[in-house]
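**Student:** Below is the sequence, then the predicted model.
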Amino acid sequence: EFGAVGDGKTLNTLAFQNAVFYLKSFGDKGGAQLYVPPGRWLTGSFNLTSHLTLFLEKDAVILASQDPTHWEVVDPLPSYGRGIDLPGKRYMSLINGYKLYDVVVTGDNGTIDGQGLLWWDRFNSHSLKYSRPHLVEFVSSKNVIVSNLTFLNAPAYTIHSVYCSHVYIHKVTANTSPESPYTIGIVPDSSDNVCIQDSSINMGYDAISLKSGWDEYGISYSRPTANVQIRNVDLRGASGSSISFGSEMSGGISDVEVRDARIHNSFSGIAFRTTKGRGGYMKEIDVSNIHMVNVGTAFLANGSFGTHPDSGFDPNAYPLVSHIKLHDIVGENISVAGDFFGTKESPFTSVLLSNISLSMNNNDSDDSWRCSYVDGSSESVVPEPCPELKISFESFYGRAEAL
């Protein structure tokens, strides 16, 4: 209807843009649907509009152009101050929503393919002109649904929701090559009331990563990620983590529940990353009913992880990591049970471990847990955690009440 050709070769950016512009007029009439039929629809970046459903039929594939000139260049996000890869601007994501309300990206298991190999090669060869684009990004939007789709080969992040409220992501499959550099699946970033469920995510770096801004920019923007539920997911973070918090967490991350997750073939299972200069906090996080297989480090908490956007960060902005509950977790073929490395200036506190059974792939139980500048309690944990985490629940809670 808008002149698009689904041959995988014809560029359809203008057709998508014209279709969205036309459908925008139906926003005050109950909204509209942009229907993508079977075919291979090559396009550069384009924007969605409010009160719109983008629907991909079965065997419909939206293909991202591999020509960087087909991707608009935009300013960095204010809570980051620069792109994720380079100082300065960034390439616009393939499918974008900016200050939208009531928008749905769904289908009958259609596919959105970022064809990321070009971007991965340029990242590895240090030949990027601007920071890589994401596959789908919503900025300052509310009431967003992404469902029933397959996402392939994202240049960087697959689904990025930043400064958003009420985001529901379910029944999605997201895959990139295990060798793809720093590709991340779903990234709730300075967003609240987010639910991710019934999905399979296999990434080169992190499968799901919660963030909230970078150093002084994130502290200044001061928009936390909060009230996040992650459940019934199958995850692989090949060189990173299946579920990570940070390291860009300067706006704060809190009130997160993760349950019923299958984690496999990942460098680490659950990771908490931060460093001096971040400020912010990670607290009130509950992780339970997890099954891990073939994982390097089951639990990683590192207070000296990551870089800074520039020299303007405050070295005395120490992050707070506290009230982390990890329980009802089983692991097979695990190399390291846990690394918990806080900092002298800001130790990790109130880390609670219970009902955890990890089958290690080595016999050196003395090296299963490594800890410094952390305190917490444990109950029914195998192998036995380090002394800093072995305070009994009764003693720990008694001490907390006394304090």
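**Tutor:** Right, received. Where do you want to start?
**Student:** going forward, measure contacts and count neighbours with C-alpha atoms only.
**Tutor:** Fine.
**Student:** which residues in the stretch 301-403 of the chain form strands?
**Tutor:** Here the stretch 301-403 of the chain has its strands, by DSSP state E, counting those that start in this stretch, at 320-341, 348-360, 369-372, 374-382.
**Student:** in terms of contact count, name the helices or strands touching the second one.
**Tutor:** On a contact count with 3 or more C-alpha pairs under 8 Å, 6 or more residues apart in numbering; DSSP states H and E, strand 348-360 meets strand 320-341, strand 374-382.
**Student:** picking up where we left off before, mean neighbour count and distance to Gly110 added to the strands of the stretch 301-403 of the chain, as CSV?
**Tutor:** Shown next, in CSV, are those (neighbours: other C-alpha atoms under 10 Å; distance: least, C-alpha to C-alpha, whole Å):
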stretch, mean neighbour count, distance to Gly110
strand 320-341, 22, 34
strand 348-360, 21, 38
strand 369-372, 18, 44
strand 374-382, 20, 43
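**Student:** for comparison:
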Amino acid sequence: MNSLSKNHTDSSSNVCIEDSYISTGDDLVAVKSGWDEYGIAFGRPSTDITIRRITGSSPFAGIAVGSETSGGVKNVLAENINLYNMGVGIHIKTNMGRGGFIRNITVSHVYMEDVRTGIKISGDVGDHPDGNFNPNALPAVKGVRLNGIWGQRVIQPGLIRGLKDAPFKGVCLSNINLHSAQRTRSNTPPWKCSDVSEGSVQVSPSPCFELASTNGAGGCSDHFRNL
């Protein structure tokens, strides 16, 4: 197994990151593709990225996509991941002004322990390199499949916040169990969501109502059928 301080993939294709232990003060593995108007102009996406058999710890994220995704990110597979003492387990992140897209992201077979937030998909992360970004350049997030994720001592299982003018679509959650004894003493809802659609199956604690039903979850139908 390799020992790494961080692995950062930017505007790259056909990349495999595997069999590594990573301990860092930043995201363990980050997939990016350019920053705001510069990434849009360069226009080179990160595609066909495989991340597997990674173990690590960080105050930030374990597996991250973004937040600089202005050239687009698609076809990312992360599997067999073990995370300890994390800020966020899985973080898919972007912002207004980014443009670009995040599409066809699959994360499966993840174990996490002592984590602040298990799953975070957010449209309000990251600053801008300068004031020349276009606030109307909205990212398109579609086709995020999360399956087989188990965690202990996870304070908040999920936080999913799309953009009002660019809702996240095709977010499919399955076979997810993220619990915390600390949370049972609180009245705080375990999941928080907005501007997101599709569905879930076998998720505990139950996700937010936007993702709670499998009825009519057209974007998740194939995913759920193959479980």
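**Tutor:** Looks like it came in fine. Predicted model, so just to flag it, every value in this text is computed and none were measured.
**Student:** Give me the TM-score for these two chains.
**Tutor:** Once superposed, chain against chain, the TM-score is 0.93 (TM-score structural alignment, normalised by the length of the second structure); 220 aligned residues with a C-alpha RMSD of 1.6 Å.
**Student:** picking that back up, Ile285 of the first structure is nearest to which of the helices and strands packed on strand 348-360 of the first structure?
**Tutor:** Closest approach to Ile285 of the first structure among these (C-alpha to C-alpha): strand 320-341, 5.0 Å.
**Student:** Onto which residues of the second structure does the closest one map?
**Tutor:** Per TM-score structural alignment, the counterpart of strand 320-341 of the first structure in the second structure is residues 140-161.
**Student:** Average offset of that stretch relative to the first structure?
**Tutor:** Once fitted to the first structure, stretch 140-161 of the second structure is off its aligned match by 0.5 Å on average (mean C-alpha distance after the TM-score superposition for the first structure).
**Student:** Next up, the contacts around the residue most central in space within the second structure.
**Tutor:** Nearest to the mean C-alpha position of the second structure, by C-alpha atoms, centre = their mean, lies Ile92 at 2.9 Å. Ile92 of the second structure makes contact with 64-67, 120-122, according to C-alpha atoms under 8 Å, 6 or more residues apart in numbering.
**Student:** 10 Å - rerun?
**Tutor:** Ile92 of the second structure is in contact with 30-31, 61, 63-67, 102, 105, 119-123, 125, 141, 144, 160, counting by C-alpha atoms under 10 Å, 6 or more residues apart in numbering.
**Student:** Tell me which helix or strand it sits in.
**Tutor:** Secondary structure from DSSP states H and E places Ile92 of the second structure in strand 73-93.
**Student:** and the angle for that strand with strand 140-161?
**Tutor:** Angle between the axes of strand 73-93 of the second structure and strand 140-161 is 20 degrees (criterion: axes from the mean of the first three to the mean of the last three C-alpha atoms, to 10 degrees).
**Student:** and strand 73-93 of the second structure, how far out from the chain's middle?
**Tutor:** The gap between where strand 73-93 of the second structure is centred and where its chain is centred comes out at 6 Å by C-alpha atoms, centre = their mean, to the nearest Å.
**Student:** Against the first structure, what's the mean shift for that strand, could you check?
**Tutor:** Averaged out, strand 73-93 of the second structure is 0.5 Å away (mean C-alpha distance after the TM-score superposition for the first structure).
**Student:** That strand corresponds to what range in the first structure?
**Tutor:** With TM-score structural alignment as the criterion, strand 73-93 of the second structure aligns to 253-273.
**Student:** in the helix ranked longest in the second structure, what counts as buried?
**Tutor:** Ranked by residue count under DSSP state H, the longest helix found in the second structure is helix 36-42. Neighbour counts over helix 36-42 of the second structure (16 or more other C-alpha atoms under 10 Å) mark 36-40 as buried.
**Student:** Turn those residues into a markdown table, columns for distance to Ser57 of the second structure.
**Tutor:** Below are the buried residues of helix 36-42 of the second structure laid out as a markdown table (distance: C-alpha to C-alpha, whole Å):
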| residue | distance to Ser57 of the second structure |
| --- | --- |
| Asp36 | 29 |
| Glu37 | 32 |
| Tyr38 | 31 |
| Gly39 | 29 |
| Ile40 | 32 |
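**Student:** now, which of those sits nearest Glu113 of the second structure?
**Tutor:** Asp36 (33.8 Å).
**Student:** Relative to Ile102 of the second structure, how far out is the closest one?
**Tutor:** In this view, Asp36 of the second structure and Ile102 of the second structure are 14 Å apart by C-alpha to C-alpha, to the nearest Å.
**Student:** measure stretch 36-53 of the second structure end to end?
**Tutor:** Stretch 36-53 of the second structure: ends 31 Å apart by C-alpha to C-alpha.
**Student:** likewise stretch 186-200 of the second structure?
**Tutor:** End-to-end span of stretch 186-200 of the second structure (C-alpha to C-alpha): 24 Å.
**Student:** any idea how far it is from the chain center?
**Tutor:** 15 Å.
**Student:** what's the answer for stretch 235-249 of the first structure, then?
**Tutor:** 7 Å.
**Student:** So which bits of that stretch are buried?
**Tutor:** By neighbour count on 16+ other C-alpha under 10 Å, the buried set for stretch 235-249 of the first structure is 235-249.
**Student:** closest to Asp310 of the first structure among the residues you listed?
**Tutor:** Glu248 (13.4 Å).
**Student:** Once you drop chain neighbours, what's closest to the closest one?
**Tutor:** Trp214 (4.8 Å; C-alpha to C-alpha, 6 or more residues apart in numbering).
**Student:** Look at the counterpart of the one you found in the second structure and say how many residues are nearby.
**Tutor:** Taking TM-score structural alignment for the superposition, Trp214 of the first structure sits opposite Trp35 in the second structure. Residues lying near Trp35 of the second structure (other C-alpha atoms under 10 Å) number 25.
**Student:** Let me know whether Trp35 of the second structure touches Met96 as I believe.
**Tutor:** No: in this structure, Trp35 of the second structure is not within contact of Met96 by C-alpha atoms under 10 Å, at 11.4 Å.
**Student:** Enumerate every residue touching Ala78 of the second structure.
**Tutor:** 16-18, 29, 49-54, 63, 90, 105-110, 146.
**Student:** how near is it to Val110 of the second structure?
**Tutor:** Taken as C-alpha to C-alpha, the span from Ala78 of the second structure to Val110 of the second structure is 9 Å.
**Student:** shared neighbours of the two, which are they?
**Tutor:** Common neighbours of Ala78 of the second structure and Val110, using C-alpha under 10 Å, 6+ apart, are 52-54, 90, 146.
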